[in-house]
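*Asks:* sequence first, then the predicted structure, then my questions.
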Amino acid sequence: MDLEAVRTFVAAADAGQFQEAAADLSITQQAVSKRIAGLEKELDVRLFVRTARGARLTIDGQAFLPHARELLRVADRADASVRPGRRALRVDVVNRRIATAGLLQDFHRAHPEIELDVVTLDADVDGAIAAVAAGSVDATFHAVPPQRHVPDGIRTAPMIEDRHQLLVGPRHPLASARAVTPGQLAGHRIWMPGLDARGEVADYYYELATAFGLTIDMVGPVFGNEALLDEIADSPDLATLVGEGSRYMWPDSYDLRRVPIRDPAPVYPLSVIWRDDNPHPALDRLRGYFESRRTTSPAAEVWLPTWAGAATRS
């Protein structure tokens, strides 16, 4: 159905005259007549009866009018859902459990008047950058090594240094530790099933494991976070790594422990990525908020991969 014809029908019904509807729509009276004639042909009914005073709705026209209004409301909502400046600010947080989701929720609390569309793209940094470039999302978070080529018009800024914690069950040898060093993790099995063997995440964990002699086990089917936590809670030797800003929930009976890793604290650096010419009016406010929340740890306190250290502290 031609939505412009429907819009013209509603305008004519409200005005009671084709001439006035034409003025409201900034088109000619002839165009109004043509659109309504086309709509009547499509519906195979008469919608108006011409009178000396203008145009009066037929019984069919009266029946169609509320549905026509709803069609226009739905069309406007559909348009607003995807059009920058009218739709919600769309941000890819990568994973709803990690620090990026928490940071965006803090922004929402500070600016509840800004409508947000929170999404999680199934993409590596290249795929996420492509989504930003295409306008599918307004911003995303990923590790962006300085040597990685970023297309013209795409901007990145270091944003989050999420320190690692060790997550263990109550029977694990390190369960009672107030903190551990990366060196103390050597010889313990760190289980991260489903960890991608390629891309920036794999590069990070490969360098982390090499630097401190860690054993990171990626073997095994992925049954979800709940199944992973259940296995760790019942194991005397399994552990995994989680971000300090990540959010997980488990039954009290699991008695899981989050043990800080220090001296140095391994950090997975995340940058915010956006398109320089993105017209969405809320994007600058989002970036300004992120910048106000950004903190940089002293270099002596944290460990960063060699490909990220210089960029994070620039």
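*Replies:* Received the coordinates, thanks. Numbers count the residues shown, from 1 in each chain.

*Asks:* use CA for all of it now, contacts and neighbours both
*Replies:* Will do.

*Asks:* residue 258 falls within a helix, correct?
*Replies:* No: checked against DSSP: H, G, I helix; E, B strand; the rest coil, residue 258 lies outside a helix; its state is strand.

*Asks:* which non-adjacent residue is nearest it?
*Replies:* Of all residues beyond its chain neighbours, the one nearest residue 258 is residue 167 (4.7 Å), with distances taken as Cα to Cα, 6 or more residues apart in numbering.

*Asks:* okay, pairing it with this:
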Amino acid sequence: MDTEAVRTFVRAAELGQLRHAADELGVTQQAVSKRIAALERVLDVRLFTRTARGVELTLDGQAFLPHARNLVTGVDRAVTAIRPGSRALRIDVLGLRSAQAVVLHDYWRSHPETDLDVVTLRVDDPHVAVAAVRAGDVDASFRSVTDPATLPHEVRMIHAFGSPLELLVGPRHPLASARTLTPAQLRRHRIWVPGIAPRSEWADFYDQLATAFDLRIDAAGPNFGNEVLLDILADSADVATLVGSRDRYLWPANHDLRRIPVVSPTLVYPLSLLFPRTDPHPRLQAVIDHFASLAPLPEAVWLPSWAAAPRRSDAGAEQT
């Protein structure tokens, strides 16, 4: 069924004049007559009768009109859902409990009028996220390409914000009573980070972190998700993990887990944002501006070699 013919029928029915419908749709009156005639042939009914004052709906036309309106509305919504600039701002995050999702949620709470679509591509290789940005599948992605030379010219990468790391331990762990910890105090302790995928940005991050501070970072074993990890930490006297200070984790009260900031230097996971270099989504800049409102990083920080140098204003530096 020709949806433009249906749209033409709806406007003619609402206006009662083929000429008025033609003027509103930007076509000739003859084109309106042809569209309605074609629709009547498809439906095998008469939709209008002509009168001295214009057109009136037949009984079949009256029955068809509410469904035709729904059809036109559905088509318009479908087009809006995929049209850049009019559809929701679609941003990829690593997980819905990640720091990226938390920051986006904070932004949305301050700007509830923003039509925001937060998605997770569930890919480990950041170059797959780059391809999704190039193809227009997402408007932006919180991913870092650790070798900027491999980033295509059509995609821009900027520094978004830094996520300070905390040690997460159960009550029986020997470091559980500490209020803060230095990287040197983490040595010899098993830091379990399941799910470190080859070629991922976080694999590079943890490799450099382990080398820089002689840490025992263990990625062995399957990743059964955060809930299982938290259960293991609650019962363990020797296993810890690292989490971002803005990452959202929930656990039963009897787990008594402790989040302990790592300082001197603060270990920072740098978060970047990928988006098209030309014609980005018009509502993306407001989100980027929001990064500047985040709390600045401490003076003494550690970052991997591929990240931008730390600054007191922790937002908006382009990485090229």
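*Replies:* Alright, I've got the coordinates. No experiment lies behind these values; they were computed from the predicted model shown.

*Asks:* returning to what we had before: mind checking what secondary structure the residue nearest to residue 258 of structure 1 has?
*Replies:* Residue 167 of structure 1 - assigned by three-state DSSP - is strand.

*Asks:* list the contacts of it.
*Replies:* By Cα atoms under 8 Å, 6 or more residues apart in numbering, the residues touching residue 167 of structure 1 are 239-242, 256-259.

*Asks:* what's the match for it in structure 2?
*Replies:* Under the alignment (TM-score structural alignment), residue 167 of structure 1 pairs with residue 168 of structure 2.

*Asks:* the residue positioned nearest the centre of structure 2 in helix, strand or coil?
*Replies:* Centroid check for structure 2 by Cα atoms, centre = their mean gives residue 91 as the closest residue, at 2.5 Å. At residue 91 of structure 2, secondary structure determined by three-state DSSP is strand.

*Asks:* for the contacts of residue 167 of structure 1, which ones persist in structure 2?
*Replies:* Among the contacts of residue 167 of structure 1, the contacts conserved in structure 2 (both residues aligned by TM-score structural alignment, their matches' Cα atoms under 8 Å) are 239-242, 256-259.

*Asks:* if I look at the nearest residue in space to residue 165 of structure 2 that is not next to it in sequence, how far off is residue 162 of structure 2?
*Replies:* Among residues not flanking residue 165 of structure 2 along the chain, residue 244 sits closest, at 4.5 Å (Cα to Cα, 6+ apart). With the distance defined as Cα to Cα, to the nearest Å, residue 244 of structure 2 ends up 9 Å from residue 162 of structure 2.

*Asks:* what do you get for residue 130 of structure 2?
*Replies:* 20 Å.

*Asks:* what residue in structure 2 is the furthest from its centre?
*Replies:* Farthest-from-centroid check, structure 2 (Cα atoms, centre = their mean): residue 52, 56.4 Å.

*Asks:* corresponding residue for that residue in structure 1?
*Replies:* Aligned partner of residue 52 of structure 2 by TM-score structural alignment: residue 52.

*Asks:* how close does that match get to residue 288 of structure 1?
*Replies:* Distance from residue 52 of structure 1 to residue 288 of structure 1, by Cα to Cα: 61 Å.

*Asks:* so who does residue 309 of structure 2 touch?
*Replies:* Listed by Cα under 8 Å, 6+ apart, the contact set of residue 309 of structure 2 reads residue 303.
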